[in-house]
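*Asks:* Got a predicted model here, sequence first, then my questions.
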Amino acid sequence: MIEFVVIGLVVLCASCLQGSIGFGLGMIAAPLLVLVRPDLIPTTIILLAINISVFAFLRERHNVDWSMVLWGSIGRIPGIIAGTIAVATFSQTGLSLTLASIVLIGVAFSLIGWKPAPHRRNVVVAGLFSGLFGTSTGIGGPPIALVMRSVEASAARATISAYFVVGSLMSLTGLAIGRQLTLTHVAYAAAWAPFMIVGIALSSIVIKRASTRALHALAAGVAVLGALFVIGQALVS
């Protein structure tokens, strides 16, 4: 029960961040989950993320750039295929190290300040890597967030959320075909849903009171700590 509540509180905080900046649930919650319940990665994270994305999309749907959603989703298709194969074939240690590496790479890109232009080619490439990382580990936010860095904050949040609604459904379809979606994943996602809902509600307040830069820094710091713990456990085991 303690383990369940701790994970639920992490989901709450991560959901608040995702609702505030468009991503963050996977980067923060996945490292903890892979430490205590690796069998739930990545499917449970994706099930939670799609609900957050729906709420965030409905809140700011008038700011969505649908052309970016389209090209990102097209690029996501080959990434989903590769990610599904990875989940089915990698060892648990291999998936843990992959997850931690993706977190660290995502944080590194956010720190160096690189802002690739959000044009069609870059969005397709970002969608490919987002599909690969999101389907294999539940962390598909960094590639898309990277190409959206130069976009106004509300438009970026809305577009990323719309992309994840579509992309998460695509990833879940791939995982279901690969027999990596079970009733256990659904049950745990449903059990942590109340924490997620509270986090989303809090995000509406946080958006108005906290700077986007500060929230990005907070997400990056927590994600790095989680990734380092995952790497340490994987190396020890």
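*Replies:* Noted; the coordinates are in hand.
*Asks:* only C-alpha atoms for contact and neighbour calcs from this point on.
*Replies:* Noted.
*Asks:* For stretch 113-120, measure first residue to last.
*Replies:* 21 Å (CA to CA, to the nearest Å).
*Asks:* here's the one I want to compare it with:
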Amino acid sequence: MLELTFYFFIILTAAILQTSTGFGFSIMATPFLLLLFSPPQAMQLNIILSLVISFSLLWKVKKDIEFALLKKIMIGSIVGAPVGSLLFAIVDVTTFKLLIAILLIGLTIMLIKNLSIQQTNGRDYGVGFISGMFTTSIGMAGPPLLLYFASTHKKKETIRATSLAYYIFIYLISLLSQLTIEGTSKTVWLYSLNALPIVLIGLIVGQLLFRKLNQKLFLTFIYVLLVASGIMLFIQSIWAML
């Protein structure tokens, strides 16, 4: 009973975060799901519930999606995903994660200090490439997008909507890959079904929270999540080295 309560609390918090910002479910949920489930099960639960949230919100946010940008990011990610798989196979993933963690924290600090870049076609494709590469190498699609969106001063509505639409694309590919390579289990689907009422509550609360967030506070959420991602990767890397 205690384990189930903890599971529901994780999902509720992550669902509120994902609904109110368009990102953060993986950052919030995955480390704690790994305490309850095997890595493949935790990954599949994360992907399935993220997809449920993204699909549920898509009808509401579709008017805010920057489709031209989304298309370029998707194309870039298709090219980047095989590169990430190759990196995963040939490099020391622990060292790679450590380097990414340091880079992520450093870039976030620069963002907080008003780092600003100009959006270009090349950079749109490039951030998609990096996101696809990160997805298949370290399991994190979001940080490159957040850094790019924040540094190009996108509105919170555009960030949330475009991120959610992209996650549907990238997570569907990831889920199909997981099911093909790792297979699945009854536990994953049973716990996913049990979590649906909790996800619904998270959707309602998260939507109310989004309306309360102004642009400045929304960006603060981005900075906190980026730093949290970097710290999580850093701890994972150091732990693996010990």
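*Replies:* Right, received. Where do you want to start? Since the model is a prediction, treat every value here as computed from it, not as a measurement.
*Asks:* Quick TM-score on the pair, please.
*Replies:* Scored against TM-score structural alignment, normalised by the length of structure 1, the superposed chains reach a TM-score of 0.79; 231 aligned residues with a CA RMSD of 3.1 Å.
*Asks:* State the number of residues packed around residue 216 of structure 2.
*Replies:* Residue 216 of structure 2 is surrounded by 10 other residues when neighbours are defined as other CA atoms under 10 Å.
*Asks:* let me redo that: residue 31 of structure 1
*Replies:* Neighbourhood size, residue 31 of structure 1 [other CA under 10 Å]: 31.
*Asks:* next one: residue 55 of structure 2
*Replies:* Counted with other CA under 10 Å, the neighbours of residue 55 of structure 2 add up to 15.
*Asks:* what does residue 120 of structure 2 give?
*Replies:* Neighbours of residue 120 of structure 2 using other CA under 10 Å come to 11.
*Asks:* what's the spacing between it and residue 50 of structure 2?
*Replies:* Taking CA to CA as the measure, residue 120 of structure 2 and residue 50 of structure 2 are separated by 29 Å.
*Asks:* Please give the element, helix or strand, for residue 129 of structure 2.
*Replies:* In this structure, residue 129 of structure 2 is located in helix 121-137 according to DSSP states H and E.
*Asks:* Excluding chain neighbours, what is closest to residue 99 of structure 1?
*Replies:* What sits nearest to residue 99 of structure 1 in space, not counting adjacent residues and going by CA to CA, 6 or more residues apart in numbering, is residue 137, at 5.5 Å.
*Asks:* ok, the one you found - contacts?
*Replies:* Contacts were defined as CA atoms under 8 Å, 6 or more residues apart in numbering; by that measure residue 137 of structure 1 touches 30, 41, 42, 95, 98, 99.
*Asks:* List the superposition-based mean deviation of the helix or strand containing the first one with respect to structure 2.
*Replies:* Going back to what we said before, that points to residue 30 of structure 1. Assigned by DSSP H and E, residue 30 of structure 1 falls within helix 25-36. Relative to structure 2, and after both are superposed, helix 25-36 of structure 1 has an average distance of 2.4 Å to its aligned residues, where the measure is mean CA distance after the TM-score superposition for structure 1.
*Asks:* Let me know the next secondary structure element after that helix.
*Replies:* Next along the chain after helix 25-36 of structure 1, taking DSSP H and E as the criterion, comes helix 43-59.
*Asks:* Comparing that next one with structure 2, how large is the average distance?
*Replies:* Averaged out, helix 43-59 of structure 1 is 2.0 Å away (mean CA distance after the TM-score superposition for structure 1).
*Asks:* What residues of that helix count as buried?
*Replies:* Taking 16 or more other CA atoms under 10 Å as the basis for neighbour counts, the residues of helix 43-59 of structure 1 that come out buried are 43-57.
*Asks:* Relative to residue 206 of structure 2, how far out is residue 185 of structure 2?
*Replies:* Counting by CA to CA - residue 185 of structure 2 and residue 206 of structure 2 are separated by 30 Å.
*Asks:* Any buried residues in the helix ranked longest in structure 1, and which?
*Replies:* Longest among the helix segments of structure 1 by residue count, using DSSP state H, is helix 183-209. Of the residues in helix 183-209 of structure 1, those scored as buried under the neighbour-count criterion (16+ other CA under 10 Å) are 185, 188-189, 192-193, 195-200, 202-203, 206-207.
*Asks:* Then stretch 130-143 of structure 2?
*Replies:* Judged by neighbour count using 16+ other CA under 10 Å, the buried positions of stretch 130-143 of structure 2 are 130-138, 140-143.
*Asks:* Which one of the contacts of residue 137 of structure 1 sits in the busiest neighbourhood?
*Replies:* Looking at the contacts of residue 137 of structure 1 with neighbours defined as other CA under 10 Å, the largest count falls to residue 30 at 34 neighbours.
*Asks:* residues in contact with it?
*Replies:* With contacts defined as CA under 8 Å, 6+ apart, residue 30 of structure 1 is in contact with 41, 42, 45, 99, 137, 138, 139.
*Asks:* OK, contacts around the residue nearest in space to the middle of structure 2?
*Replies:* For structure 2, the residue lying nearest the average C-alpha position, counting by CA atoms, centre = their mean, turns out to be residue 142 (4.0 Å). Contacts here follow CA under 8 Å, 6+ apart; on that basis residue 142 of structure 2 touches 23, 24, 131, 163.
*Asks:* how close does the closest residue to the second one other than its chain neighbours sit to residue 81 of structure 2?
*Replies:* Take residue 24 of structure 2 and drop its neighbours on the chain: the residue closest to it by CA to CA, 6+ apart is residue 18, 5.4 Å away. Distance of residue 18 of structure 2 to residue 81 of structure 2, given as CA to CA: 23 Å.
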